[in-house]
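1. Okay, sequence plus prediction incoming.
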Amino acid sequence: PKKGRSLLREGSDMRFAFIARHRGIWPVAWLCSALDVSRSGFHAWLNRSPSVRSRHDEILVSRIDRSFKSSDRTYGARRVWHDVLAEGLSCGLHRIERLMRENGLRVRPRRRGLPKDTRERAAVSENLLDRAFEASAPNQKWIADFTYIWTAEGWLYVAAVVDLFSRRVVGWAMKAEMTAQLVTDALIMAIWRRGKPDSLLHHSDQG
């Protein structure tokens, strides 16, 4: 029974520590409800002096965070653990794994260079816009652009259509592959959202 109470208290302490770290992002009441703990229990825990283990965890987290971010977020728990041990701090690998998980330190792969553009280029159309980036009403002039964003899952390709009158994005699409359909999907969304506009100039870097 004594061991059971100790494990239960440790589990509550972990949840309270999570709430304390994230209460600046979400309301305490919402966090307590989501983690199935009472607000009074959290505030009582908050006012207690931290245990020796909690203080040690705080020191470890600062060292872990420094090692992890200096690697451009590519170090896993084992390499971070070696850095922590090299600084003279004693802890186990599983403890490093737990602290990284609790603090949202997830490894992302290193960038392997910019994505290669292997598309065949069609003939460039005449530039009818001619840098006249002003519009007196909605749905007169749209411009389209295409870019890519590095994520933890790899490259994400994004196409967008902007109305020059409001300077707002009126259509967009995202895919993990660089295809002509991606750009078409963004245009179709813009047409659908704007109700099939008439007399529209749609411009991209290909004219």
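-> Nice, I can see it.
2. contacts and neighbour counts: CA atoms only from here.
-> Noted.
3. in the chain, which residue is closest to the centre?
-> When the chain is reduced to its mean C-alpha position, the nearest residue by CA atoms, centre = their mean turns out to be Thr151, at 7.8 Å.
4. take a look at this one as well, against the first:
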Amino acid sequence: MKKSNQYTRQVTARLLYRSVQEYKEKHPKASIAGILAILEKSPSGYYKYLRSKPSKTKVRREKTKKAIVKIYNDSHQLYGSPKIAEILHKHGIQGCQKYVYSIMKEANIKPKYLKHKIKTTISKGNDRKLHNLLKRQFNPKDPDSVWCTDITYIWTEEGFVYLTSVMDLYSRKIVGWVMTRNMEAAKVLECIEIAKRRRGIKKPLVIHSDQG
């Protein structure tokens, strides 16, 4: 029981000394003697704490923290703890997602979520010429009778790319896709042609989109 109480006092003292050290780093003009007097701690104990070698756990945590901050900044501050933990593992640095998250929280860093504003629809009056042939009939009876198309953007380390896809509404299978740097209509047509060749389309079918 005595050993347990002694260990608790030692841990509490180290936590207090660490708080004092962090406060001093943020406020260089603060009086260490004054702070220790308020906490009822002796200066000798504090300076002994400063001279003590960091534990292996602390050294490992600091090393991991530096690696996390580098990966985080290299990703333009987009990566969260799951992705960073994965990259750390590839570099031989052990640390589960929860461990990485705790360090990121301690360092007050969190991923930024981009709101990529982009004009996705340029109708030029075509919306008045086109008709809704599908009429919410989302379960066609035959394959390759109704296709749906869509375009989405994906963030990569080299910037945004656009993924155009064609889905057979009967099987919900992606039958064609193209990845490009822009949203040119020619690329959408190219994607449809790829799907037609793959499926051997000879007869007319309905192609439904959001008119983007």
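-> Perfect, thanks for sending it. Everything quoted here is computed from the prediction, not taken from an experiment.
5. TM-score, when you put one on top of the other?
-> The TM-score (TM-score structural alignment, normalised by the length of structure 1) is 0.50; 129 aligned residues with a CA RMSD of 3.9 Å.
6. what about the helices in structure 1?
-> Counting by DSSP state H, the segments of structure 1 that form helices are 2-22, 28-34, 39-47, 52-70, 77-86, 93-102, 180-194.
7. Tell me the residues of structure 1 aligned with the host helix or strand of Tyr49 of structure 2.
-> Element membership for Tyr49 of structure 2 (DSSP states H and E) is helix 43-51. Aligned by TM-score structural alignment, helix 43-51 of structure 2 corresponds to no residues of structure 1.
8. related to what we said a few turns ago, now the helices of structure 1 as CSV including distance to His203 of structure 1 and mean neighbour count?
-> Below are the helices of structure 1 laid out as CSV (distance: least, CA to CA, whole Å; neighbours: other CA atoms under 10 Å):
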stretch, distance to His203 of structure 1, mean neighbour count
helix 2-22, 45, 14
helix 28-34, 47, 15
helix 39-47, 56, 13
helix 52-70, 41, 15
helix 77-86, 48, 17
helix 93-102, 46, 16
helix 180-194, 11, 17
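9. of those, which approaches Ala122 of structure 1 most closely?
-> With CA to CA as the measure, helix 180-194 is the member of the helices of structure 1 nearest Ala122 of structure 1 (11.6 Å).
10. Show me what that closest one is packed against.
-> On a contact count with 3 or more CA pairs under 8 Å, 6 or more residues apart in numbering; DSSP states H and E, helix 180-194 of structure 1 meets strand 154-163, strand 168-175.
11. winner for burial among those strands?
-> strand 154-163 (a mean of 21; mean count of other CA atoms under 10 Å).
12. Can you tell me what sits against that strand?
-> 109, 115, 138-150, 168-178, 182-183, 186-187, 190 (CA atoms under 8 Å, 6 or more residues apart in numbering).
13. The longest helix anywhere in structure 2 to helix 43-51, inter-axis angle?
-> When structure 2 is parsed with DSSP H, its longest helix is helix 2-26. Orientation check (axes from the mean of the first three to the mean of the last three CA atoms, to 10 degrees): helix 2-26 of structure 2 against helix 43-51 gives 80 degrees.
14. Not counting helix 2-26 of structure 2 itself, show me its contacts.
-> Residues outside helix 2-26 of structure 2 that contact it (CA under 8 Å, 6+ apart) are Ala30, Ile32, Ile35, Tyr46, Tyr49.
15. Leaving out sequence neighbours, find the closest residue to the third one.
-> Taking CA to CA, 6 or more residues apart in numbering, and ignoring the residues beside it in sequence, Ile35 of structure 2 has Val20 as its nearest neighbour in space, at 7.4 Å.
16. likewise the fourth one?
-> Counting by CA to CA, 6+ apart, the nearest residue to Tyr46 of structure 2 once its immediate chain neighbours are dropped is Tyr17, at 5.9 Å.
17. which residue in structure 1 lines up with the one you found?
-> Under the pairing rule here (TM-score structural alignment), Tyr17 of structure 2 has no equivalent within structure 1.
18. so how far is Lys26 of structure 2 from Tyr17 of structure 2?
-> Going from Tyr17 of structure 2 to Lys26 of structure 2 by CA to CA, to the nearest Å gives 14 Å.
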